[in-house]
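Trainee: here is a sequence with its predicted model. Questions after.
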Amino acid sequence: MKNNIKYPIKAVSDLTGLTEHVIRAWEKRYNLVIPDRTETNRRLYSKDDVEKLSLLSKASKSGYSIGVISNYSLEQLNQLFGEKEPYIKKEEITATDTTIDNVIENCISFVKILDKKAFEHELYSAQIKFSQPILIEKIITPLIERIGDLWKSGEIRIMHEHISTTIIRKFLTQIIDANLVDTNAPKIIIATPKGQLHELGALIVGVVASSDGWDVTYIGPDLPGEEIAAAIEKINPKVVALSIVYPSDDVLLDKEMLKISRLISSDTVVLAGGRSVLSYENILRKMNVKIISDLNEFRDQLALARLT
């Protein structure tokens, strides 16, 4: 599948070292890049846009006039600095355990010192360097688990866990919004049921679905069954995906799931996954909810749903 990942202007600013004001000014004055626009008129930049702006930033700091080199190609810009290969493509990078661990450890270090900007920059840099499957499955998912374990062990405070959740939530949401899908793409609703407050797993599922060409509607965490059912009735998705992470012993979850099953069409495929999903296996299977053990199985279920 063609890589359609786009980057919001804040991410581009972090990655290039240019302020958002300078990026906008250069666009207007020199027509350097032409970003896509969302329905709300937010700028979205391609990988090549980010690279070009990074090189122009470097050239400007080296004394070059932007007006003179504004029409240079990526290859020409790289030649200014004696680089034969203008760009290391994601597929050319070997994602060794060491490089992945470095990203995770850097993120954790930034969380501990509450360096929000450095944490965000590390995530956006990883998005540039690694393919999306590696980014999500080898970096983001283990990072979330590590942060949760550190909080449980008392090595970090609640505030550390909250700020990391806020940053990762924003990062994942931007990936979902930036993945371009066809107007006739199959639809999926993603949520967490009432009482399930942890939403990062749901957002990870949203990233995977959007990268596989699904039109994702994420309606949020901790939603009553009737609200999920109302969204299903309005959107009429092929698939509903529910994330169940914590707690694992909520006696009210059975009732919430029953509400959903009674209010939606039997044609709607309902998937459930997450760290605590097996704790509710009996009730989920009675309602014909398909339990997902990992992201590969989730992708398989999406592929099957496309055929129905």
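Mentor: The structure has been received and is ready for your questions.

Trainee: rest of the way, CA atoms for contacts and neighbours
Mentor: Will do.

Trainee: now the strands for the stretch 1-150 of the chain?
Mentor: 7-8, 36-37, 43-45 (DSSP state E, counting those that start in this stretch).

Trainee: what distance separates the longest one from the middle of the whole chain?
Mentor: On the basis of Cα atoms, centre = their mean, to the nearest Å, the separation between the geometric centre of strand 43-45 and that of its chain is 16 Å.

Trainee: now swap in stretch 50-70 and tell me
Mentor: Between the mean C-alpha location of stretch 50-70 and the chain-wide mean there is a distance of 29 Å, by Cα atoms, centre = their mean.

Trainee: do stretch 231-240 as well
Mentor: Taking Cα atoms, centre = their mean, one finds the center of stretch 231-240 at 21 Å from the center of the full chain.

Trainee: and what of stretch 99-119?
Mentor: For stretch 99-119, the distance to the chain centre is 17 Å (Cα atoms, centre = their mean).

Trainee: which of the residues in it are buried?
Mentor: Within stretch 99-119, the residues that count as buried by 16 or more other Cα atoms under 10 Å are 100-101, 103-104, 106-108, 110-112, 116, 118-119.

Trainee: which one is residue 169 nearest to, not counting chain neighbours?
Mentor: Counting by Cα to Cα, 6 or more residues apart in numbering, the nearest residue to residue 169 once its immediate chain neighbours are dropped is residue 200, at 6.3 Å.

Trainee: separation between that neighbour and residue 23?
Mentor: 31 Å (Cα to Cα, to the nearest Å).

Trainee: compare neighbour counts for the two and give me the winner.
Mentor: Higher neighbour count among residue 200 and residue 23: residue 200, with 23 against 19, using other Cα atoms under 10 Å.

Trainee: how about the strands in the stretch 151-300 of the chain?
Mentor: Assigned by DSSP E, counting those that start in this stretch, the stretch 151-300 of the chain shows strands spanning 187-193, 215-223, 239-243, 269-273, 290-292.

Trainee: here's the one I want to compare it with:
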Amino acid sequence: MNNIKNKFSIKDLENLTGIKAHTIRIWEKRYNLLKPKRTGTNIRYYDLASFQKLLNVSYLNNNGYKISKIATIKEQEIPDLVRKIASESNLESHAINAFKLSMLNFDQALFYNTYESLLKEMDFEDTFYEIFIPLLTEIGLLWQTDTISPAHEHFLTSLLRQKILINTEKVQSKQINKSTKTFVLYLPENEIHELGLMFINHQLVSKGYQSIFLGFSVPMESLKDLQNYYDEIIYVSYFTVKPEKADIDDYLKDFSKLLVNTTNTELWVLGHMLNSIDLDNLPSGISPFNSIQSLIDKV
């Protein structure tokens, strides 16, 4: 059974490339850059080749090429020109497009080749901050708008998870620093989006901190067990979809009462769901962060 997504609406193209549907139609009619197909019931759609071409056209346009100029370039020469520009500058945008293609095609080889090319130009940490975080943000939006299926998201995130684990293992042998802090990383119950938390674990371990990664869907009550073993704990959590808006305030209040009951215990939290609450009136001992980088900077 062929699971590759090979039919796209113009709204799909807008979501995937960031180019407005109105602009796509102009490029199509005025410059003949795309040639939509039609189903048996006369509904317009675009194939995978059209999507790939639009990514390349957008890339060239963002790098100073006018659409009128791009329209004169032979179709088979466009990918070569994109690769040439990407090798000289703006590697990030090209890599994100390549990862999108690998996701839509379930193409592991393209993912690995793109990743290895990036590592020739930057280290893993920079790759995650500059490529993977923007990519994951886009993937989240694509999933919300039904442009991609859960299978696409799981395919990509499983490969990213693999890379984080490999790189975390590489830094595990670093000597633990003399800090008395122990970081305990967990996700609340029914929260399963762990990539951000995994990368925080990598960053903490690479800096020599004691970091205990508990993973997803951890009951609050079970966290109290850690306090029998460590004197100074900073719990770190990532609220992507849980707790739900109506429950976040109560969750944080309960956490504060149950766990942040000494001067040596804190909760550091980040994630999309924090947008739903008043961050200026959080319970004592709970600190919000707007990004992974800002959290790591405080360590």
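Mentor: Structure received. What you see is a predicted model, and the numbers here were worked out from it, not measured in a lab.

Trainee: next, the TM-score between them, please.
Mentor: Put the two chains on top of each other and the TM-score (TM-score structural alignment, normalised by the length of structure 2) is 0.61; 209 aligned residues with a Cα RMSD of 2.8 Å.

Trainee: any idea which of the strands of the stretch 1-150 of structure 1 gets closest to residue 285 of structure 1?
Mentor: Proximity to residue 285 of structure 1, assessed across the strands of the stretch 1-150 of structure 1 by Cα to Cα, is greatest for strand 7-8 (39.5 Å).

Trainee: the closest one - contacts with which helices or strands?
Mentor: Contacting strand 7-8 of structure 1 under the criterion 3 or more Cα pairs under 8 Å, 6 or more residues apart in numbering; DSSP states H and E are the following elements: strand 43-45, helix 158-178.

Trainee: ok, 6 Å please
Mentor: Packing partners of strand 7-8 of structure 1 (3 or more Cα pairs under 6 Å, 6 or more residues apart in numbering; DSSP states H and E): strand 43-45.

Trainee: corresponding residues in structure 2 for the strand it packs on?
Mentor: The aligned range for strand 43-45 of structure 1 in structure 2 is empty, by TM-score structural alignment.

Trainee: and that strand, what does it pack against?
Mentor: In terms of contact count using 3+ Cα pairs under 6 Å, 6+ apart, strand 43-45 of structure 1 is assigned the packing partners strand 7-8, strand 36-37.

Trainee: distance of the counterpart of residue 153 of structure 1 in structure 2 from residue 78 of structure 2?
Mentor: Alignment note (TM-score structural alignment): residue 153 of structure 1 maps to residue 145 of structure 2. Taking Cα to Cα as the measure, residue 145 of structure 2 falls 29 Å from residue 78 of structure 2.

Trainee: which one of these two has more residues nearby?
Mentor: With other Cα under 10 Å as the criterion, residue 145 of structure 2 and residue 78 differ in neighbour count, and residue 78 comes out ahead with 17 against 13.

Trainee: residue 271 of structure 1 matches what in structure 2?
Mentor: Matched across to structure 2, residue 271 of structure 1 falls on residue 268, judged by TM-score structural alignment.

Trainee: before we move on, back to that, out of the helices and strands packed on strand 43-45 of structure 1, which comes closest to residue 134 of structure 1?
Mentor: With Cα to Cα as the criterion, residue 134 of structure 1 lies closest to strand 7-8 of those, at 17.9 Å.

Trainee: aligned to residue 181 of structure 1, what sits in structure 2?
Mentor: Aligned counterpart of residue 181 of structure 1 in structure 2: residue 174 (TM-score structural alignment).

Trainee: and the helix or strand where residue 61 of structure 2 lies, which stretch of structure 1?
Mentor: Element membership of residue 61 of structure 2, judged by DSSP states H and E, is helix 48-62. The alignment of helix 48-62 of structure 2 onto structure 1 (TM-score structural alignment) covers no residues at all.

Trainee: list the buried ones in the very next helix or strand once past that helix?
Mentor: Read in the C-terminal direction, the helix or strand following helix 48-62 of structure 2 is helix 67-70, with elements assigned using DSSP H and E. For helix 67-70 of structure 2, the buried set under the neighbour-count rule, 16+ other Cα under 10 Å, comprises 67, 70.

Trainee: quick check: which helices or strands does helix 67-70 of structure 2 pack against?
Mentor: Of the remaining helices and strands, none touches helix 67-70 of structure 2 by 3+ Cα pairs under 6 Å, 6+ apart.

Trainee: return the distance of that helix from the chain's centre.
Mentor: Relative to the chain's own centre, helix 67-70 of structure 2 is displaced by 32 Å; criterion: Cα atoms, centre = their mean.

Trainee: stretch 276-290 of structure 1 now?
Mentor: Relative to the centre of its chain, stretch 276-290 of structure 1 is centred 26 Å away, using Cα atoms, centre = their mean.

Trainee: can you list contacts of that stretch?
Mentor: Stretch 276-290 of structure 1 is contacted from outside by 244, 245, 248, 270, 271, using Cα atoms under 6 Å, 6 or more residues apart in numbering.

Trainee: farthest pair in the residues you listed?
Mentor: When the contacts of stretch 276-290 of structure 1 are compared pair by pair using Cα to Cα, the farthest-apart members prove to be 248 and 270, with a separation of 19.3 Å.
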